[in-house]
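J.: would you be able to build a 3D model of this:
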Amino acid sequence: MSNSNKVKEYYKKMSLLYDSDLLKNDPEFMDIFNNFAFDEVLSQDDLDDKTRFMAILSALIGCQGIDEYKIMLSVSLELGVTPTEIKEIVYQSTAYLGIGRVLPFLKATNEVFEEDGIELPLQSQSTTTKENRREKGSQVQMDIFGEHMKDFWKSGPEESKHINYWLATNCFGDYYTRTGLDNKQREMITFCFLSAQGGCEPQLISHAVANMRIGNDKEFLINIISQCLPYIGYPRSLNALNCVNEAYKNIK
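T.: The predicted structure is shown next:
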């Protein structure tokens, strides 16, 4: 099996090198993967390249695919994903994966940016202060999940209610309030973080519902799962699909 014309065209579009070690040492595998990922999968829907590669980058962070992330990061820059959008993806992933898993991706991003002559640090995207981050974070929670989130920050048992407070102030107040990505994009990448790392099905259902509430409908989420499947595999993709179907029952 050899690479299809569509694969070759997309490789040119992405400026990937044909003489990589894998192409020399594992040509049969590369034929299988490339024809699937860059022909069959790309032909499945009409997502624009920016959305497609924002999802792929997010999924690769979620599944800890650092080597593939570096490749797709360079591709994403060529296909119109801005440095600011990429940095916002990496920053927000910290709320869902923790710094222990995100730090290598932040360092890799800086390395690629510096190699490409992108001046660091980038322009600030922050819109909150220490004094208003809880209020603004709660507002984003309400905008995405609904009015029932208004006082969620002070709910829960006394010994653990501080975590709900942190969700409002840190997860949403520090990250979601930033410019660079809108709420639909932020919920889409969160969906990718959760589906790619696995074991987060309750949260994944909740965020699938949130995606649908703000306009990322069921068809869109299935398209996102489809585009991420070559990078995260079938089990986690099928789990994500089950979560979308469950969420759809709740949103109807």
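J.: every contact and neighbour count from this point should use C-alpha atoms.
T.: Noted.
J.: quick one, what contacts Y231?
T.: Taking CA atoms under 8 Å, 6 or more residues apart in numbering as the contact definition, Y231 lies against I56, A59, L60.
J.: among these, which are located in helices?
T.: Within these, membership in helices is found for I56, A59, L60, as judged by DSSP state H.
J.: following up with a second sequence; could you model it the same way so I can compare the two?
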Amino acid sequence: MNSAPDTVTSDNRYERGLAVLRQVSGTDRPAVLESLVDIAPDLARYTVEFGYGDIYSRPGLTLRERQLANVAALAAIGHAAPQLRFHLAGALNVGCTRREIVETLIQVCVYAGFPAALNGLTAAREVFETRPAATEATPSRACVPGETTTDRYRRGLAALTEIDGHVGEQVIASLRDIAPDLGRYLLEFAFGDVYSRTGLDLRTRELVTVAMCTALGTVAPQLAVHIHGLLNVGGTEDEVVETITQMVGYAGFPAALNGITVARTVFAERAAAGSAG
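T.: As a prediction, the model looks like this:
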């Protein structure tokens, strides 16, 4: 885990944060600073010092991963369109591809619904259209000719088992007595259709899902499942903590603190299981 040394001054934090903000914004004079100078200059300073100097500058995630996490979280919460557009552009500025961004926004539909994903894609289209020179195909996984619902179910079950293991299987089992069709849709659509798409690896899909579930703030059981999932597909405990910490700036301290509480429980469960094994 990382902690800031006591010798770091406000000037150090501001300069470090400004350097990162310039990378993300793609300009030497980020608009967020200009927009606050006449009404809340201290908030502009906090944004640079804390948001970018403290949080973004931590070594636990790459800038690409931080930007995809932000895009997922902002699209999921659905009430920060200007900031979503800023971070969509920022994702391109730090090397994310259009396809990775589109896949992240498709992932949103599983956790925040189709309206949130559709609104996110509308914002992405607006950002992409400002960069006509950066043409890049965003292909989707084509439907397989003759594919059946059974095929999708089997593919989804295989993906669920790889990502969430017994924790995911428990979720499906818990629905059998009350809503078995919901469990089937979860396998066929969420895992058979969405998670099985190309364009993002499973680790990145789980990382952005942890970000979404943290930012939403109302889905602690699902956050626990996907923390397990991120760890199952190659993520580390430090990366879980970094992803949740990143959400402080976009969903607030309560959401991040609640997310860390869930993570603590998951880590303890896995440690206990490892000791027992």
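J.: coming back round to it: in JSON lines: the ones in helices among the contacts of Y231 of structure 1, plus neighbour count and distance to E135 of structure 1.
T.: Formatted as JSON lines, those follow (neighbours: other CA atoms under 10 Å; distance: CA to CA, whole Å):
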{"residue": "I56", "neighbour count": "29", "distance to E135 of structure 1": "32"}
{"residue": "A59", "neighbour count": "29", "distance to E135 of structure 1": "30"}
{"residue": "L60", "neighbour count": "24", "distance to E135 of structure 1": "32"}
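J.: which of those sits closest to D45 of structure 1?
T.: For those, the closest approach to D45 of structure 1 (CA to CA) belongs to I56, at 14.7 Å.
J.: on that earlier part again, with respect to I86 of structure 1, which of the ones in helices among the contacts of Y231 of structure 1 is nearest?
T.: Nearest member of those to I86 of structure 1, counting by CA to CA, is I56, at 11.2 Å.
J.: per the alignment, that closest one pairs with which residue of structure 2?
T.: In structure 2, the residue equivalent to I56 of structure 1 is N70, according to TM-score structural alignment.
J.: from T161 of structure 2, how far out is the nearest residue to that match once chain neighbours are set aside?
T.: Nearest residue to N70 of structure 2 in three dimensions, chain neighbours excluded: H87, at 6.8 Å (CA to CA, 6 or more residues apart in numbering). Shown here: H87 of structure 2 relative to T161 of structure 2, a distance of 32 Å by CA to CA, to the nearest Å.
J.: looking only at neighbour counts, state which of the two leads.
T.: H87 (24 against 17; other CA atoms under 10 Å).
J.: check contacts around the residue lying closest to S2 of structure 1 once chain neighbours are set aside.
T.: Closest residue to S2 of structure 1 in three dimensions, ignoring its sequence neighbours and counting by CA to CA, 6+ apart: D31, at 5.7 Å. With contacts taken as CA under 8 Å, 6+ apart, D31 of structure 1 has the following neighbours: M1, S2, N3.
J.: L120 of structure 1: what secondary structure?
T.: Of the three states, L120 of structure 1 takes coil according to DSSP: H, G, I helix; E, B strand; the rest coil.
J.: M188 of structure 1 versus that one, what's the distance?
T.: Counting by CA to CA, the gap from L120 of structure 1 to M188 of structure 1 is 26 Å.
J.: neighbour count: these two, which is higher?
T.: When L120 of structure 1 is set against M188 and neighbours are counted by other CA under 10 Å, the residue ahead is M188, at 24 against 10.
J.: now do the contacts for the more buried one.
T.: The neighbourhood of M188 of structure 1, defined by CA under 8 Å, 6+ apart, consists of A55, N211, N216, L221.
J.: which of those tops the neighbour count?
T.: Neighbour counts for these were taken using other CA under 10 Å; the highest belongs to N211, which has 27 neighbours.
J.: reduced to three states, what does that one come out as?
T.: In terms of secondary structure, N211 of structure 1 is helix; the call rests on three-state DSSP.
J.: can you check the one 5 residues further on too?
T.: Taken by three-state DSSP, the conformation at N216 of structure 1 corresponds to coil.
J.: before we move on, which element is the residue nearest to N70 of structure 2 in?
T.: Take DSSP states H and E as the rule and H87 of structure 2 turns out to sit in helix 81-93.
J.: and that helix against structure 1, how far off on average?
T.: Helix 81-93 of structure 2, aligned to structure 1 and superposed, deviates on average by 0.8 Å (mean CA distance after the TM-score superposition for structure 1).
J.: elements contacting whichever helix or strand comes after that helix?
T.: Once helix 81-93 of structure 2 ends, the next helix or strand along the chain (criterion: DSSP H and E) is helix 98-112. Using 3 or more CA pairs under 8 Å, 6 or more residues apart in numbering; DSSP states H and E, the elements in contact with helix 98-112 of structure 2 are helix 63-77, helix 81-93, helix 114-129, helix 202-216.
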